[in-house]
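Asker: pasting the structure only:
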């Protein structure tokens, strides 16, 4: 009989966090259950683990009491009840705050806990409030292991007090059969089709990216840009959206700028194959210190299909994109360097093709979801 891991997350499954499902899907020797607040976007993702969504699977009155108790105690009685029922061998919390929330339950039931940090939980929350540093101190002391997707994120964990001996780099994997390599050919005179994708978060660098594309066109390049994603409804995200529309209008590139909004994952995959390159110039937000933590998963998916990437020397991106081999890396906020990279791919079709081949090979070697699933099972095994 297989061992059981209980995953804890906020919403299962956010489209922008589909990599959580990929990790669970490729656990072969371990069964999984999920504790979440809500469940959504489950259509078309294949077989799901058993999911308990506390705001949906218990009557509304009890759900409100459970939520209030969670705020008061720092853990939800419904999660304790379900964990006692499932009797997992290991807890796996996805994001630091979920590790804090399930830590008392894990301690009470004597179950080891591994917590994966992904980005904002390392760079944004600790700088936002000392309360998070206090919560993390307890988590780091009592938690068994902490996973980071790359060396830079691991160093950030150390900087906020996580013991180095408890940290392991666990790279995220992608399903290579879903993102097969297909070469893109650009005929002479055909515009360079540029793709950007993600939430309109300041750290994603959309404003720098669109300015770079506009400058590329102003200096004689022929191109089209597709922007997949949109605002998350926050004030800062709405500001990014307004800036992007302003840039498109002021640089007179509205006719060659396609704002597609949020689209299903299968449609995003199609967009990879409809474009010649990915532009992803992430940077650290000066006011808050927030950064990517690791590297956007879109970089993995796009490269697997054969898209060269123009990105930045930010967080773990240099461990995912090889500068001048699978793409180009500019310094953060250096629009002129992004423009130069766009022209390099525009003017040298051979280089663009070679980078696409290199990118696909790198992803197959370093980010195969099947291999990463086996690695994650090894983490669980060492805790029991």
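Answerer: Now that the structure is in, tell me what you want to look at. Since we're looking at a predicted model, the values are computed, not measured. Numbers count the residues shown, from 1 in each chain.
Asker: alpha carbons only for contacts and neighbour counts from here, please
Answerer: Noted.
Asker: what about the helices in the stretch 1-150 of the chain?
Answerer: 18-25, 60-73, 77-86, 96-109, 120-123, 125-128, 130-142 (DSSP state H, counting those that start in this stretch).
Asker: mind putting those helices into JSON lines with distance to residue 235?
Answerer: JSON lines is the format used below for these (distance: least, Cα to Cα, whole Å):
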{"stretch": "helix 18-25", "distance to residue 235": "25"}
{"stretch": "helix 60-73", "distance to residue 235": "25"}
{"stretch": "helix 77-86", "distance to residue 235": "32"}
{"stretch": "helix 96-109", "distance to residue 235": "23"}
{"stretch": "helix 120-123", "distance to residue 235": "17"}
{"stretch": "helix 125-128", "distance to residue 235": "17"}
{"stretch": "helix 130-142", "distance to residue 235": "23"}
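Asker: for those, which one sits closest to residue 315?
Answerer: helix 120-123 (10.6 Å; Cα to Cα).
Asker: among the helices of the stretch 1-150 of the chain, which is nearest residue 209?
Answerer: Closest approach to residue 209 among the helices of the stretch 1-150 of the chain is made by helix 120-123 (21.2 Å; Cα to Cα).
Asker: contacting residues for the closest residue to residue 201 other than its chain neighbours?
Answerer: Nearest residue to residue 201, sequence neighbours excluded (Cα to Cα, 6 or more residues apart in numbering): residue 237, at 5.5 Å. Residue 237 is in contact with 199, 200, 201, 202, 231, counting by Cα atoms under 8 Å, 6 or more residues apart in numbering.
Asker: ok, structure two:
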């Protein structure tokens, strides 16, 4: 561990630290570190109980007389005092709007910021419009942004970030995924993700239903939960394919590895939402490809950076579930292609999107901006 550098990992989880990125930074980055959460300006240490949080929030509410401007100032001052007390050299923000929210406090202490750009904060038109000026201020400060998809880069430049401030780096797959041996003969598809508009789970079910007409022994395991879960389950019932689709709910990392080892092909039908939101680079796709599964997905967000169409999987247009079904069938007709695409994908992710590579890039960004 390099004790010359101390970082604060800032996550905007209201009740607890959040996000895959933060968990991996806590585990792998070779610096002294503290973890803060509690909102866009985080002011609770990791480990703060909900009772302690409630007491402080109530106290701040009284002190501010429920005036939002005064409350924001109290929170900012507490965040600033934590950075001073801990002698932090750099703040690593999980989202760009978190980085923007903490910029003023960091500027007063001359502390640089490295901020991940994960998706909604640069894709959703309303979010960008609301935060445009703050993003520009962040761009004009000592900052580096880390977009997880290449299609975010022009948007970052549009709000003022220079090429030298932008490092493209998706999270990457952990080592254990490269050790998985899929069951290429299983005819089992697997989908993992939130049941939300952006993941279009209904399109996935429609595509799989098409496959079943020619491959009645095919199976689909669908992991995750979310607001469209019941709608998805109802569609499965309406199509009378309950015996072919297994819903397993939220899964642990250990269960994910187990399910990938029993599967042959990973599918995900990501789309741009009605409010303009889009994926960054879905970690589940990186992990499935690292595990040796070919991918059938959409030409969307960072997916196009991580799946080579016709070599590590197939990509179709958004909302074209019929073509998605065609591509799924094409793989089932060619078992040798399943293995070829799967092994190509594993090698491609190992060379370009491993966890080790991502951590090295974040470490380099922090050392560069801290100048140590």
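Answerer: Yes, it's here. Note that the structure is predicted; figures quoted are calculated from it, not measured.
Asker: need the max-distance pair from the contacts of residue 237 of the first structure.
Answerer: Most distant of the contacts of residue 237 of the first structure, by Cα to Cα, are 202 and 231, 10.5 Å apart.
Asker: intersection of neighbour lists for those two?
Answerer: Counting by Cα under 8 Å, 6+ apart, the common neighbours of residue 202 of the first structure and residue 231 are 237, 240.
Asker: give the contact list for the residue lying closest to residue 152 of the second structure once chain neighbours are set aside.
Answerer: Spatial nearest neighbour of residue 152 of the second structure, excluding adjacent residues (Cα to Cα, 6+ apart): residue 122 at 7.0 Å. Residue 122 of the second structure makes contact with 128, 152, 155, 156 under the criterion Cα under 8 Å, 6+ apart.
Asker: how many residues are close by the last one?
Answerer: One way to gauge burial is a neighbour count; for residue 156 of the second structure, by other Cα atoms under 10 Å, it gives 21.
Asker: ok, now the first one?
Answerer: For residue 128 of the second structure, the count of nearby residues is 18 (other Cα under 10 Å).
Asker: and the gap between residue 121 of the first structure and residue 87 of the first structure?
Answerer: 27 Å (Cα to Cα, to the nearest Å).
Asker: also residue 363 of the first structure?
Answerer: Relative to residue 87 of the first structure, residue 363 of the first structure is positioned 36 Å away (Cα to Cα).
Asker: neighbour count for the two, which is higher?
Answerer: More crowded of residue 363 of the first structure and residue 87, by other Cα under 10 Å: residue 363, with 23 against 15.
Asker: list the contacts for the aligned partner of the more buried one in the second structure?
Answerer: Mapped onto the second structure by TM-score structural alignment, residue 363 of the first structure lines up with residue 349. Contact partners of residue 349 of the second structure, counting by Cα under 8 Å, 6+ apart, are 172, 173, 286, 289, 290, 306.
Asker: which of those residues tops the neighbour count?
Answerer: residue 289 (32 neighbours).
Asker: for the residue nearest to residue 69 of the first structure when sequence neighbours are not counted, grab the count of nearby residues.
Answerer: Of all residues beyond its chain neighbours, the one nearest residue 69 of the first structure is residue 76 (6.3 Å), with distances taken as Cα to Cα, 6+ apart. As a burial measure, residue 76 of the first structure scores 22 neighbours (other Cα under 10 Å).
Asker: how much space between the nearest residue to residue 35 of the second structure once chain neighbours are set aside and residue 39 of the second structure?
Answerer: Leaving aside its sequence neighbours, residue 35 of the second structure sits nearest to residue 9 (Cα to Cα, 6+ apart; 4.7 Å). For residue 9 of the second structure, the distance to residue 39 of the second structure (Cα to Cα) stands at 13 Å.
Asker: higher neighbour count, those two?
Answerer: Each of residue 9 of the second structure and residue 39 has its neighbours counted (other Cα under 10 Å); residue 9 has more, 25 against 19.
Asker: OK, contacts around the aligned partner of residue 147 of the second structure in the first structure?
Answerer: Superposed on the first structure with TM-score structural alignment, residue 147 of the second structure falls opposite residue 148. Listed by Cα under 8 Å, 6+ apart, the contact set of residue 148 of the first structure reads 116, 117, 118, 154, 167, 168, 169, 170, 171, 294.
Asker: mind telling me what element the fourth one is part of?
Answerer: The one in question is residue 154 of the first structure. helix 151-159 (DSSP states H and E).
Asker: buried residues, that helix. List them.
Answerer: Using 16 or more other Cα atoms under 10 Å as the test for burial, helix 151-159 of the first structure gives 151, 152, 153, 154, 156, 157.
Asker: neighbouring contacts of it?
Answerer: By Cα under 8 Å, 6+ apart, helix 151-159 of the first structure touches 118-119, 122-123, 147-148, 164, 167-169, 293-294, 315-316.
Asker: return the distance of it from the chain's centre.
Answerer: Relative to the centre of its chain, helix 151-159 of the first structure is centred 16 Å away, using Cα atoms, centre = their mean, to the nearest Å.
Asker: helix or strand right after that helix?
Answerer: strand 167-169.
Asker: nothing else from me, thank you.
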